[in-house]
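# heads up, no residue letters with this:
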């Protein structure tokens, strides 16, 4: 039943969609993942999403996904919630990954709509329920139709809200009305999955964000949320606007956020490494543009004491 209060944030408020660091030879870099995770949590992220879109889940193996959860848990302990991306195009495979993530120490599961096959809404609902029934972990539904080809329609989300382990939604639907329809009818915890919408969705009842940009500025959206909660909505809006050039450079350009995040992390001397094919590294000009946007944001945010 819907309450008048903002829903609790089951996985924290300021989450980072963390990249998966690789060595220069392309192997999983668990040491780098631990160092990056520790930095993100120490700088303000109270949750990390592993093996999501930004984490290159389509090109990491099942064993690598589980090893990543184990290593990051060792690095951050209980300082942050760990949400493991387990969604695939195959319900049976998704269940297997869910059980492995639970065993590895995840606190929750990020489950994207099955892609390519484009199941109708009743099949989509059955998929999510089967995954939710398979383990004891809470689910974060991942609605990103621009990548999967299938929207989790608001009516479907409302029905899924009756499952005790389906507790949240990562919203990349770009449907503000649809989001508000679900927020008005359920107590599901909504997370803004698009960096440019963090403040807008938080203002209408979301509980936080899952940010790609947080890989390089982990304190930024924590400050946006904190400012809003403190009643300083003007400062929250100013911080959100100050971030626009970097958001645009990282997520609205022709390259995927994985590519831009790793390019910028590498330029800053932070763990990232190469992307895996079919993705290709950003060129020097793009990396320079990213670095300029980052430096301008940091300089401006410093004046605001982010």
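Looks like it came in fine. Note that the structure is a prediction, hence the values are computed from the model and not measured. Numbers count the residues shown, from 1 in each chain.
# hey, let's count contacts and neighbours off CA atoms from now on
OK.
# starting at the chain centroid, how far to the longest helix belonging to the chain?
Looking across the chain with DSSP state H, the single longest helix is helix 284-303. Helix 284-303 has its C-alpha centroid displaced from the chain centroid by 22 Å (C-alpha atoms, centre = their mean, to the nearest Å).
# for stretch 88-104, same thing?
Counting by C-alpha atoms, centre = their mean, stretch 88-104 comes out at 18 Å from the chain centroid.
# Helix, strand, or coil at the spatially closest residue to residue 141 that is not a sequence neighbour?
Closest residue to residue 141 apart from its sequence neighbours, by C-alpha to C-alpha, 6 or more residues apart in numbering: residue 169 at 4.6 Å. Under DSSP: H, G, I helix; E, B strand; the rest coil, residue 169 falls in the strand class.
# do the one 10 residues further on as well
Residue 179 carries the three-state label helix when classified by three-state DSSP.
# Isn't it up against residue 154?
Yes: between residue 179 and residue 154 there is a contact at 7.2 Å, judged by C-alpha atoms under 8 Å.
# who has more neighbours, those two?
residue 179 (22 against 18; other C-alpha atoms under 10 Å).
# Tell me the buried residues in the longest helix of the chain?
Using 16 or more other C-alpha atoms under 10 Å as the test for burial, helix 284-303 gives 286-287, 290-291, 293-294, 297-298, 301.
# and which of those residues is nearest to residue 16?
For these, the minimum distance to residue 16 (C-alpha to C-alpha) is 16.7 Å, reached by residue 294.
# this is the other structure I want to compare:
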């Protein structure tokens, strides 16, 4: 029987970047320093090798090394969620099994991309992963990147599968997200199983927490971890006036960290802060010069400069 978790992780979970040297090699020392920064800043969990971590351009050995390094360096100080998604069910199971073997707390598994599975295919894919590996699975629906879109009805079916413990909703649709939260919470009343629900978009995170979600898997937390942690803490405590005040300082970052494809802007901001190199791997290119003043203005608004 797959492991269940008694309650979901709550707060600001960072979809952490993968630091690289100028030649494109992994910069594990910079990653360790980022992890330390998140620990002291109040981040609730590290999500390693997700989209923001450039999972499409790291090879299998690097993927495994990033998960292992993160778990070992976190050393129990902060939860680690390993990105283990793939558009091959067999590969996703293999990555999840590796994450389990090195001590990750959970996996984040994205809707299969490019091959456009049916809703039944999505159900069977995620159920197979949960049944094969004794590691809690958080689903990840991001149709803007995967094309395939997991329907609410499919999510509700999967929420009843042992071992599937949460979802990152990156549809960007607040009304749809609110309805998903409502329906999942109703399902919980019958099953007694607590299901974690996370916004996958920083700009809608506060709205979804007001509707009862558990937090955000965040890009903005890469560059403003304490502010994101504070905003989530206030919202989860019901202090929405306080949460709005913090979120107002972050809103330009929520938008402008996507002036070009993620994680190009986030890495540029981190480099501007002296935290890591701005290097990304092709087909990601350096930030266009015209966006540098835009990001600097967002940084100033959040008092990062």
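Good, I have the coordinates. Here the structure is a predicted model, which is why all the values come from computation and not from measurement.
# TM-score for this pair?
Superposed pair, TM-score by TM-score structural alignment, normalised by the length of structure 2: 0.91. Supporting alignment: 292 aligned residues with a C-alpha RMSD of 1.8 Å.
# returning to what we had before: I'd like the buried residues of helix 284-303 of structure 1 as TSV, with distance to residue 195 of structure 1 appended.
Below are the buried residues of helix 284-303 of structure 1 laid out as TSV (distance: C-alpha to C-alpha, whole Å):
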residue	distance to residue 195 of structure 1
286	19
287	19
290	16
291	18
293	15
294	15
297	14
298	16
301	16
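# any idea what the residue nearest to residue 141 of structure 1 aligns with in structure 2?
For residue 169 of structure 1, the aligned position in structure 2 is residue 167, judged by TM-score structural alignment.
# so that match makes contact with residue 139?
Yes: between residue 167 of structure 2 and residue 139 there is a contact under C-alpha under 8 Å: 4.4 Å.
# Compare the two (neighbour count), which wins?
A direct count of neighbours by other C-alpha under 10 Å for residue 167 of structure 2 and residue 139 places residue 139 higher, at 26 against 23.
# State the distance from the alignment partner in structure 1 of the more buried one to residue 116 of structure 1.
Under the alignment (TM-score structural alignment), residue 139 of structure 2 pairs with residue 141 in structure 1. Distance, residue 141 of structure 1 to residue 116 of structure 1, by C-alpha to C-alpha, to the nearest Å: 17 Å.
# same deal with residue 14 of structure 1?
For residue 14 of structure 1, the distance to residue 116 of structure 1 equals 30 Å [C-alpha to C-alpha].
# Among these two, which residue is more densely surrounded?
Each of residue 14 of structure 1 and residue 116 has its neighbours counted (other C-alpha under 10 Å); residue 14 has more, 31 against 12.
# Now check structure 2 for the residue matching the more buried one.
Per TM-score structural alignment, the equivalent position to residue 14 of structure 1 in structure 2 is residue 12.
# quick one on the thing from earlier: contacts only, for the residue nearest to residue 141 of structure 1.
Listed by C-alpha atoms under 8 Å, 6 or more residues apart in numbering, the contact partners of residue 169 of structure 1 are 140-143, 188-191.
# Which one (most neighbours) among the residues you listed?
Going by other C-alpha under 10 Å, residue 191 tops the contacts of residue 169 of structure 1 with 31 neighbours.
# Could you check which helix or strand contains that one?
Taking DSSP states H and E as the criterion, residue 191 of structure 1 maps to strand 189-192.
# what does that strand contact?
Applying C-alpha under 8 Å, 6+ apart, the external contacts of strand 189-192 of structure 1 come out as 7-10, 167-172, 183, 198, 201-202, 205-211.
# Quick one: the strands in the stretch 1-150 of structure 2, in order.
Remark: strands assigned in the stretch 1-150 of structure 2 by DSSP state E, counting those that start in this stretch are 11-15, 45-48, 79-83, 106-110, 137-141.
# Against structure 1, what's the mean shift for the last one, could you check?
It stands for strand 137-141 of structure 2. Strand 137-141 of structure 2, aligned to structure 1 and superposed, deviates on average by 0.3 Å (mean C-alpha distance after the TM-score superposition for structure 1).
# Next, the angle strand 106-110 makes with that strand.
Strand 137-141 of structure 2 and strand 106-110 meet at an angle of 30 degrees, taking axes from the mean of the first three to the mean of the last three C-alpha atoms, to 10 degrees as the criterion.
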